[in-house]
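1. coordinates only, no sequence provided:
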């Protein structure tokens, strides 16, 4: 079976057991490591592997062709994207008309940014520039863009670049809704007709990771893009949680709230919410 997910520590930690043939009866995996911006577009174009990690923000565009696997993804609290500047742009009003670098224009991070900006900024943000997430902080530091929307381990390292945080969009979302943030979703082509089996294999891989937390560290660090082991472990602790094991009602409520708000604002197409659970 072909699968695509990012080389980030949370994904390699979660899928280590399955990738290495440690899940009984699960098919062998052929893995493509890809940034979520790539998988978002692969899913929209019906390209790429049958099973992928994408942004929840991209899910409405592909929900007719892909089923949401109710585990293995990334939701949580205290793990939201950050909006950063070099410190020269002070105050949220200064983003009106400014250039902002984002990791994907179909990411949950960008969706949260748009919802926040509509509520908090007078006027409109200027040019949005999509670039790989590991290039955003250097671009902000060097003045190539006025601000950057960052994700993942940038939460722990942005101060090393001398950057200042305007807003933690996770804190904003949680204070506004009381719900966790839906970030990354595991999806599978509906034509496989294997949602139950895939759910079982993913949950067993998650459970193995929790029961053997050190077993995956070699694999995790092999793909960790030069981050330290301490940062990698912090990344895992932040993004792998109860919602990774099972979305549950709180997880589905968070997804429905986020996508419902975005559809109301015209940020995504309207879609049948029932398909999230089908």
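-> On my side now, so go ahead. Bear in mind that the values here come from a model prediction, so they are computed numbers and not experimental data.

2. hey, let's count contacts and neighbours off CA atoms from now on
-> Will do.

3. what sits against residue 161?
-> 137, 138, 141 (CA atoms under 8 Å, 6 or more residues apart in numbering).

4. can you put those residues in CSV and add neighbour count, secondary structure and distance to residue 82?
-> Listed next are the contacts of residue 161 as CSV, based on neighbours: other CA atoms under 10 Å; DSSP: H, G, I helix; E, B strand; the rest coil; distance: CA to CA, whole Å:
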residue, neighbour count, secondary structure, distance to residue 82
137, 27, helix, 11
138, 17, helix, 15
141, 20, helix, 15
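
5. try this one side by side with the last:
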């Protein structure tokens, strides 16, 4: 049975799913036709219901709950790994009121959490996540909300931290920040247990064989620094990636 699989190009997704995509683990009775894209694009695909298994932001889950179920494995939750708000020359979110903020998409968890804490009295500019640092550097936005590798490298670009949305969430909710979920189309919900086990096997393979997985991860990442990639994977691929149910 061929399934349409959509994942993002961020290192945690490529790390988790590379063994599945390249047949290093047994995926029978499934084969996968893969789409790799920006997470906001994947959110849109989920809203349209055009993929069988898809990585999405938790922010979009309420919009697709009639089409999909959350798989236990493969998602991104955790501590100290949330989105960050950065700027150049502005040092508090209060100074930003009415200003332009580059966001990685209106359906992203990052955007939902920003609005939860700071409201909507801003001029939000949606763009691909990997364009945000440049937009802030060039003055096209007064600030930006960074996801994925951005949280590790913004200081290298002379940007300063205005808010760590993950830290705010953890203090408010006393829970890990829910960033990304792997969804399974409702039509195949009976296959959830098998797919969870396949994803777990894939994660275990990647952890034990990083040198095999590494070229695939590096092909898609926006950062090639070994330390950044390792930090990213260590933070985002954790016990909740194996099984989200302990939350």
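-> Received the coordinates, thanks. Keep in mind that this is a model prediction, so the values were computed, not measured.

6. picking up where we left off before, among the contacts of residue 161 of the first structure, which one lies nearest to residue 236 of the first structure?
-> Of all the contacts of residue 161 of the first structure, residue 236 of the first structure sits closest to residue 137, with 21.1 Å by CA to CA.

7. what does the closest one correspond to in the second structure?
-> Matched to the second structure by TM-score structural alignment, residue 137 of the first structure sits across from residue 133.

8. run a quick check on its match versus residue 156, I expect a contact.
-> No - here residue 133 of the second structure does not reach residue 156: they are 10.4 Å apart, not a contact under CA atoms under 8 Å.

9. the second structure: helices as residue ranges?
-> Counting by DSSP state H, the second structure has helices at residues 11-21, 39-48, 61-64, 109-118, 132-137, 150-153, 165-173, 192-208, 210-220, 226-236, 239-242.

10. nearest to residue 31 of the second structure, of these?
-> Of all the helices of the second structure, the one in closest proximity to residue 31 of the second structure, counting by CA to CA, is helix 11-21 (8.6 Å).

11. so where's the longest strand in the first structure?
-> strand 66-76 (DSSP state E).

12. cool, and the second structure?
-> strand 177-185.

13. so stretch 160-176 of the second structure matches what in the first structure?
-> Going by TM-score structural alignment: stretch 160-176 of the second structure matches residues 164-180.

14. have a look at how far, on average, the longest strand of the first structure is from the second structure.
-> Average distance, strand 66-76 of the first structure versus aligned residues of the second structure after superposition (mean CA distance after the TM-score superposition for the first structure): 0.6 Å.

15. how big is the offset of the longest strand of the second structure relative to the first structure?
-> Strand 177-185 of the second structure sits 0.5 Å off on average (mean CA distance after the TM-score superposition for the first structure).

16. I'd like to know which elements that strand is packed against.
-> Strand 177-185 of the second structure sits against strand 53-57, strand 68-70, strand 76-78, helix 109-118, helix 165-173, with contacts defined as 3 or more CA pairs under 8 Å, 6 or more residues apart in numbering; DSSP states H and E.

17. quick one: the first one to helix 39-48, angle?
-> If you take axes from the mean of the first three to the mean of the last three CA atoms, to 10 degrees, strand 53-57 of the second structure sits at 120 degrees to helix 39-48.

18. residues touching residue 221 of the second structure, list them.
-> Contacts of residue 221 of the second structure by CA under 8 Å, 6+ apart are 9, 10, 11.

19. just tell me what the second one corresponds to in the first structure.
-> Aligning on TM-score structural alignment places residue 10 of the second structure opposite residue 8 in the first structure.

20. picking up where we left off before, need the residues that contact the match of stretch 160-176 of the second structure.
-> 75-87, 90-92, 112-113, 116, 158, 181, 250-251, 253-254.

21. skip the chain neighbours and tell me the closest residue to residue 16 of the second structure.
-> Nearest non-adjacent residue to residue 16 of the second structure, counting by CA to CA, 6 or more residues apart in numbering: residue 203, 5.0 Å away.

22. ok, the one you found touching residue 20?
-> No - Residue 203 of the second structure lies out of contact with residue 20 (CA under 8 Å); the separation is 9.4 Å.

23. more crowded one of those two?
-> When neighbours are counted by other CA atoms under 10 Å, residue 203 of the second structure and residue 20 differ, and residue 203 comes out ahead with 27 against 20.

24. what's the distance between the more buried one and residue 101 of the second structure?
-> 35 Å (CA to CA, to the nearest Å).

25. kindly report the same for residue 210 of the second structure.
-> From residue 210 of the second structure to residue 101 of the second structure the distance is 36 Å (CA to CA).

26. what's the closest of the contacts of residue 221 of the second structure to residue 184 of the second structure?
-> Among those, and counting by CA to CA, the member closest to residue 184 of the second structure is residue 9, at 18.9 Å.

27. residue 168 of the first structure: neighbour count?
-> With other CA under 10 Å as criterion, residue 168 of the first structure counts 19.

28. from residue 77 of the first structure, how far off is it?
-> Taking CA to CA, one finds residue 168 of the first structure at 11 Å from residue 77 of the first structure.

29. list the contacts of residue 147 of the first structure.
-> By CA under 8 Å, 6+ apart, the neighbours of residue 147 of the first structure are 83, 84, 85, 86, 89, 95, 98, 99, 100, 101, 140.

30. relative to residue 32 of the first structure, which of these is nearest.
-> residue 101 (25.5 Å).

31. how about that closest one, what does it touch?
-> Contacts of residue 101 of the first structure (CA under 8 Å, 6+ apart): 128, 129, 130, 131, 136, 145, 147, 148, 149.

32. same deal with residue 236 of the first structure?
-> 9, 10, 13.

33. please redo it, this time with the cut-off set to 7 Å
-> Residue 236 of the first structure is in contact with 9, 10, counting by CA atoms under 7 Å, 6 or more residues apart in numbering.

34. that one matches what in the second structure?
-> Under the alignment (TM-score structural alignment), residue 236 of the first structure pairs with residue 233 of the second structure.
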